[in-house]
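Student: sequence isn't available, so here's the structure alone:
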């Protein structure tokens, strides 16, 4: 049996179209998002407090903070019980998501003055709340993860960003989310460069044990580089022999390595590899990754292709299927 057949396991069924799932196929997260949508902090709080792993808790908070409207009941929860550090943490995380909702995904030149003002005000609130959380609970990872996002949005500079990244790593040296935020900070669009971005991604991957999800950083770096190129050059870049070799190495060292173990956020990582491997015409490896997903598509990175994320997933899944 070839390595690709062994890794892929089985072909996903083709009778049903893929599903875009904001809960990433995680039933517990689906329940927590529903509680957040209902404003049921009395039920949501103990569920979050019971999560023992700081990386898992950070991921769950990040996904729950995307639920629209939560800023209203969170403000009341913080006002009624200012000593509740977990409520303050989720509120700070929500202020960041809410800030980006105000800014929108438009390029900076298309963001209005009012949008910039709301963006800044909400990030300022997030900073105040998250720094308070970090002071109260020095061992928590989550505030330092979210403070990295806030620092980039508020353009607080390389020194602040580095300090916050290092603070996160002291609490979890292999935290994928914090490494992803550092990678964004090093992107050309945020004042870095392609060279810095690629060097960081590769160094982080090689510095982690084989089977680590940090191999995803290499895939994300190539996607970011691809996005920065004009039509024509982008395809030539991803399908070039050096990039294809780099992507094969990253996939086989991380999600397709025998030592790899799925963590709570695994579907996002697998979707990233599936997309970039398909775009790079590494179809056999892409199929091996698609076959693990049971046709659950995550919003990121498929929105990079525009239009319908699940539809984009299906197009690339089908083009990589064995003939």
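Tutor: Done, it's in. As the structure is a computational prediction, the values presented were derived from the model and not from experiment. Numbers count the residues shown, from 1 in each chain.
Student: alpha carbons only for contacts and neighbour counts from here, please
Tutor: OK.
Student: can you give me the strands for the stretch 101-250 of the chain?
Tutor: Defined through DSSP state E, counting those that start in this stretch, the strands belonging to the stretch 101-250 of the chain form an empty list.
Student: give the contact list for residue 127.
Tutor: Contact analysis of residue 127 by CA atoms under 8 Å, 6 or more residues apart in numbering lists 92, 147, 150.
Student: nearest to residue 161 among those?
Tutor: Closest to residue 161 out of the contacts of residue 127 is residue 147 (8.4 Å), distances taken as CA to CA.
Student: one more structure, for comparison:
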């Protein structure tokens, strides 16, 4: 007999993880610019708006109504942010996830056209509103795409963090910029993650990227047994579990945009490290919600792998 969780589809997008984001996606699909503005106006000023921005940017065809908003409202930082991030999405879609050597010249041209346009729009957005943390957050991504040094990405992160109480999305982006594959080092990745945890308020997502940092360190070796060997080290597992206890498992934690991403990363790192009891705490909170990070890098069958992992941990 199948368990109930096996019958329910996995929900992997941010819009499926929070009811308010599901509403925002419907409004964006309808091309309702006043409705989009109203949604962002209703968000807490210093919350992480970057997740909501991505929900709009992931809507197919959103560039059409967003371009009209940019053309109509010359002073809208929000319109430029959303259209800029939509250009980022379109750029990475054109590039695909293939290795750089397998990306065609035509794909690179389209990618760079979109990324340079995104950078211009996001630069305009922060010129209009210097405290636009979501725009600064996405400029970490454009810095990576344009090959800027990690120091410039860190400058952009600092501006995002200056105007956002819990810049979890910006932290996750900067982790990528600091990786060796983008010109950084594993030491800088792990030092930054620990810095975020130490400085962050307990019971928030600040510092949950400790899990991301260890995942990235594990993935510096593409051999499956080496990945698991690293994550199974006692010191690594204990540091990941301690970060979870201070963030998503803390008694004061309240679900905020990005919570599913954090729990999914913790679940992945602990499960692949063989720590089934502590991974189970994250699977239990996730239910049929999950984010692909980590899981999809490990396997093309990441959806079924996630379900199997939950069952093995004793939750599903």
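Tutor: Thanks, I have the structure now. Remember, predicted model here, so these are calculated numbers, not experimental data.
Student: scan the contacts of residue 127 of structure 1 and report the most crowded one.
Tutor: Compared across the contacts of residue 127 of structure 1, residue 92 has the highest neighbour count, 32 neighbours, by other CA atoms under 10 Å.
Student: check which helix or strand the alignment partner in structure 2 of that residue maps to.
Tutor: Under the alignment by TM-score structural alignment, residue 92 of structure 1 pairs with residue 84 in structure 2. Per DSSP states H and E, residue 84 of structure 2 falls inside helix 77-95.
Student: elements contacting that helix?
Tutor: helix 50-57, helix 62-72, helix 105-128, helix 133-145 (3 or more CA pairs under 8 Å, 6 or more residues apart in numbering; DSSP states H and E).
Student: residue contacts, the residue positioned nearest the centre of structure 2?
Tutor: By CA atoms, centre = their mean, structure 2 has its centre lying nearest to residue 169, at 5.3 Å. Residue 169 of structure 2 makes contact with 48, 50-51, 137, 258, according to CA under 8 Å, 6+ apart.
Student: do that again at 7 Å, thanks
Tutor: Residue 169 of structure 2 is in contact with residue 50, counting by CA atoms under 7 Å, 6 or more residues apart in numbering.
Student: map it onto structure 1.
Tutor: With TM-score structural alignment as the criterion, residue 169 of structure 2 matches residue 177.
Student: repeat for residue 184 of structure 2
Tutor: Aligned partner of residue 184 of structure 2 by TM-score structural alignment: residue 192.
Student: which residue lines up with residue 136 of structure 2 in structure 1?
Tutor: Looks like residue 136 of structure 2 aligns to residue 144 there (TM-score structural alignment).
Student: that match: how many residues sit nearby?
Tutor: So residue 144 of structure 1, with other CA under 10 Å, has 25 neighbours.
Student: surely it is in contact with residue 164?
Tutor: Yes: in this structure, residue 144 of structure 1 is within contact of residue 164 by CA atoms under 7 Å, at 5.8 Å.
Student: quick one: the equivalent of residue 311 of structure 2 over in structure 1 from residue 79 of structure 1, how far?
Tutor: In structure 1, the residue equivalent to residue 311 of structure 2 is residue 318, according to TM-score structural alignment. Applying CA to CA, to the nearest Å, the value for residue 318 of structure 1 to residue 79 of structure 1 is 51 Å.
Student: flag every buried residue along stretch 175-185 of structure 2.
Tutor: Within stretch 175-185 of structure 2, the residues that count as buried by 16 or more other CA atoms under 10 Å are 175-180, 184-185.
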